[in-house]
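Visitor: have a look at this prediction, sequence included:
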Amino acid sequence: MSHLTIALDIMGGDHGPHIILPAAKKALQEFPHLKIILCGPQTIMSEWFDTLTNTLQTRIVLSDCPQSVDMDEAPTQAFRQKKQSSMRRMLDLVNEDHADACVSAGNTGALLTMAFYVLKTLPGIYRPALVSKVPTADNGRVYLLDLGANVNCDSEVLFQYAVMGSVLAEQIDEISKPKVALLNVGVEDIKGNDQVKHTASMLLDTEAINYIGFVEGNDIFGQKADVIVTDGFVGNIALKSWEGLASFVIEEVKKASQQNWWRKVLAAIALPLLKVIYTKMKPDQYNGASLIGLRGIVVKSHGNASSEAFLYAIRQAVREAEMQVPNKIKDKIEAVLMERH
């Protein structure tokens, strides 16, 4: 297998290097063909680098970055004033073909702005989208997009999201003719705003996309579709609601099992089942939203991600690089545009 190179912004997120550097080490151990470029302050990286074996050291490059982007920094300010930041450097590395993909847990707005400027969108794509997988019934997964890159989307942008999501499900999960749906306030044709209705009409006329119609919010986890498309405003709220509910349920189960001896006994008996539920609902394992539609691979990790969760984001970047997702999206968009014209 040919080597892959992933660039990491080690200063991004709530915990920065303390979370990201251990994840980088685990990724190198998991993927023998992987090389990593770490972007951040040399002093921090060097101290950690010296603790590694010579074998791992040969697969790591340290890129000294004197600046970092704050989590609450305005995107336009970061874009203009942080050209030597770890976030900007990793994007430049992808743009210059020194890295096959990059991962950051940093400021989402700044990452979107910088990525859009540095990498540009693929031909035929108006705006990039944030997409991630969420759990569905029977251990399934569904790609949900957009998750907040664009809060206002017209029908053409939503149509492009459907094409990109279809490619992602087809390539990463090897699903033949993935089922694509539009998130709506009802499943009837008369429901929804003009953008959603027009997008539905466009998808129905496109043979290259396996469009199955509208789904409602309570259908997201029902394994009705492989890809669900919506605008960034609705998508972000849907994702955050699920993550909040998942964390709430997990914590409530933990609390209930500690209230008295009888519940502790019941919890011990039910422990195998609880572990299955916990594993299925734990948001960490779905960490890593892909910013698709760009000329390079960018994966956004949660800002409060654990080291294990950040490792999931690196895995996502590796998979997309191996499958050459941007090229596949480009080919699909070109084919769809030819069909429409």
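Guide: Yep, it's here.
Visitor: alpha carbons only for contacts and neighbour counts from here, please
Guide: Will do.
Visitor: roughly how far apart are the spatially most central residue of the chain and residue 200?
Guide: With the centre of the chain defined as its mean C-alpha position, the nearest residue by Cα atoms, centre = their mean is residue 289, 1.0 Å away. The gap separating residue 289 from residue 200 is 25 Å, by Cα to Cα, to the nearest Å.
Visitor: dropping in the other structure now:
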Amino acid sequence: MNILKIAVDAMGGDYAPKEIVAGVEEARDRYPEIEFDLYGQIDKVKPFLTTSDRINLVQADEVIAMEDEPVKAIRRKKQSSIVLAAQAVRDGEADAFFSAGNTGAILAAGLLIIGRIKGIDRPGLTTTLPVLNNPDQDQFLMLDVGANADTKPFNLYQYAILGKYYAQTVMGVENPRIGLLNNGTEADKGDLVHKATHEALANAKDLNFIGNVESRELLNGAADVVVSDGFSGNAVLKNTEGTALSMLKLIKQSIMDGGLGGKLGAALLKPTFKAIQAKMDYSQYGGAVLLGVKAPVIKTHGSTKAETVANTIGQIKSMLENHIVDDVVTYFGEHSDEMIAAKEALK
């Protein structure tokens, strides 16, 4: 059995280290082929560890807080759990890096310590979201959702390629439909960046590009992979999360204000409400992946708890077993001339 090793930032997240440790133990019990190195302050991590089977604790004296400036923190806090875990991946001591901590610091560690794949200008942050109204599709991939606020057409072109590989290898989607997030479906919609990107993707021979998609159609399954600049993608992601939470709160409040009849009706519909909540829970799909770096770098929400940690580790396992990073390296190596030509054309 091929043993995989994951370097985990045990100190990152609102409920760390307790929920991180609990999630790692749950994943350890699910996946006998995975070992874990937990980086953190051992005196704070160890009390939550039930058993040390396939879990190794590594002392990290410093912690990068959520409010720390990312690049400065990576450079100054050399003994932090994020930095040490990323260095372990860089040095081949672990296969992947996982954290629920400071997003900017995780991205900086992925780029500055682990490093980007040759030929990729700007790695993108991707996440998986649910599809609510399509029986033939239960999820879609979106990138970039926050790694790069300022994005050029060539970056978006490369995101389409990265998204295609992830959708095929991890999500199991054959010939995924690629859509470009825009303010209309017509080919001439959007600013100069999006118009140029649309033309490049439409002319790409090995991409199943379906054109522009609007944000209101994303949860209906408009595409399997949605390509976006990091600013727009992050705004859409947060709006989707906020709308889902607000709707659930609105339903609950309406039930509480509806008197006895409303509460009785809600009791009868409880299984339906639970099914809706489960469908809208994107955390079941795992964390956000920084695509385009030399090893899997995965970040989950700061409020992540044990079940999501375990689910995310399952996502990492799938990435490693399907050799997605190796496939991307091979693709960009074999198509270097094509990438150079595309970059020149999209200047």
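Guide: Alright, I've got the coordinates. For clarity, every value in this text was computed on a predicted model and none was experimentally measured.
Visitor: related to what we said a few turns ago, ok, now which ones touch the residue nearest to the centre of structure 1?
Guide: Each residue near residue 289 of structure 1 by Cα atoms under 8 Å, 6 or more residues apart in numbering is listed here: 130-133, 299-301, 313.
Visitor: so how far is residue 88 of structure 1 from it?
Guide: Using Cα to Cα, residue 289 of structure 1 is found at 18 Å from residue 88 of structure 1.
Visitor: can you check residue 113 of structure 1 too?
Guide: Separation of residue 113 of structure 1 from residue 88 of structure 1 (Cα to Cα): 10 Å.
Visitor: do residue 201 of structure 1 as well
Guide: Applying Cα to Cα, one obtains 39 Å for the distance of residue 201 of structure 1 from residue 88 of structure 1.
Visitor: grab the nearest non-local neighbour of residue 247 of structure 1.
Guide: Closest residue to residue 247 of structure 1 apart from its sequence neighbours, by Cα to Cα, 6 or more residues apart in numbering: residue 282 at 7.2 Å.
Visitor: between residue 113 and residue 88 of structure 1, who's got more neighbours?
Guide: In this comparison of residue 113 of structure 1 against residue 88, neighbours counted by other Cα atoms under 10 Å, the higher total goes to residue 88 at 24 against 15.
Visitor: list the contacts for whichever residue in structure 2 pairs up with that one?
Guide: Aligning on TM-score structural alignment places residue 88 of structure 1 opposite residue 83 in structure 2. With contact set as Cα under 8 Å, 6+ apart, residue 83 of structure 2 has these partners: 74, 77, 109, 113.
Visitor: apply 7 Å and report the result again.
Guide: Residues touching residue 83 of structure 2, when contacts are defined by Cα atoms under 7 Å, 6 or more residues apart in numbering, comprise 74, 109.
Visitor: ok, now how distant is it from residue 7 of structure 2?
Guide: Following Cα to Cα, the distance that separates residue 83 of structure 2 from residue 7 of structure 2 is 11 Å.
Visitor: one more: residue 199 of structure 2?
Guide: Computed with Cα to Cα, the distance linking residue 199 of structure 2 and residue 7 of structure 2 is 41 Å.
Visitor: who's more crowded, those two?
Guide: Neighbour tally, residue 199 of structure 2 and residue 7, criterion other Cα under 10 Å: the higher count belongs to residue 7, 28 against 16.
Visitor: quick check: the strand or helix carrying that one compared with structure 1, mean distance?
Guide: Secondary structure from DSSP states H and E places residue 7 of structure 2 in strand 4-9. Superposed on structure 1, strand 4-9 of structure 2 shows a mean distance to its aligned partners of 0.9 Å (mean Cα distance after the TM-score superposition for structure 1).
Visitor: pull the residues that contact whichever helix or strand comes after that strand.
Guide: Sequence-wise, the next helix or strand downstream of strand 4-9 of structure 2 (DSSP H and E) is helix 18-30. Residues lying outside helix 18-30 of structure 2 but in contact with it, judged by Cα under 7 Å, 6+ apart, are 10, 34, 48-49, 305-307, 309-310, 313.
Visitor: can you tell me which of those are in helices?
Guide: 306-307, 309-310, 313 (DSSP state H).
Visitor: return the member of these nearest to residue 64 of structure 2.
Guide: When those are compared for distance to residue 64 of structure 2, the smallest value, 19.2 Å, is given by residue 309; criterion: Cα to Cα.
Visitor: trace the closest one over to structure 1, please.
Guide: When the two structures are superposed using TM-score structural alignment, residue 309 of structure 2 falls opposite residue 310 in structure 1.
Visitor: please, where are all the helices along the stretch 201-347 of structure 2?
Guide: With DSSP state H, counting those that start in this stretch applied, the stretch 201-347 of structure 2 shows helices at 230-256, 259-268, 270-280, 306-321, 324-334, 336-345, listed in chain order.
Visitor: chain center to the first one, what's the gap?
Guide: Looking back up the chat, that one is helix 230-256 of structure 2. Computed by Cα atoms, centre = their mean, to the nearest Å, the separation of helix 230-256 of structure 2 from the middle of its chain amounts to 19 Å.
Visitor: that helix vs structure 1, average distance?
Guide: Superposing on structure 1 and averaging over aligned pairs (mean Cα distance after the TM-score superposition for structure 1), helix 230-256 of structure 2 comes out at 1.3 Å.
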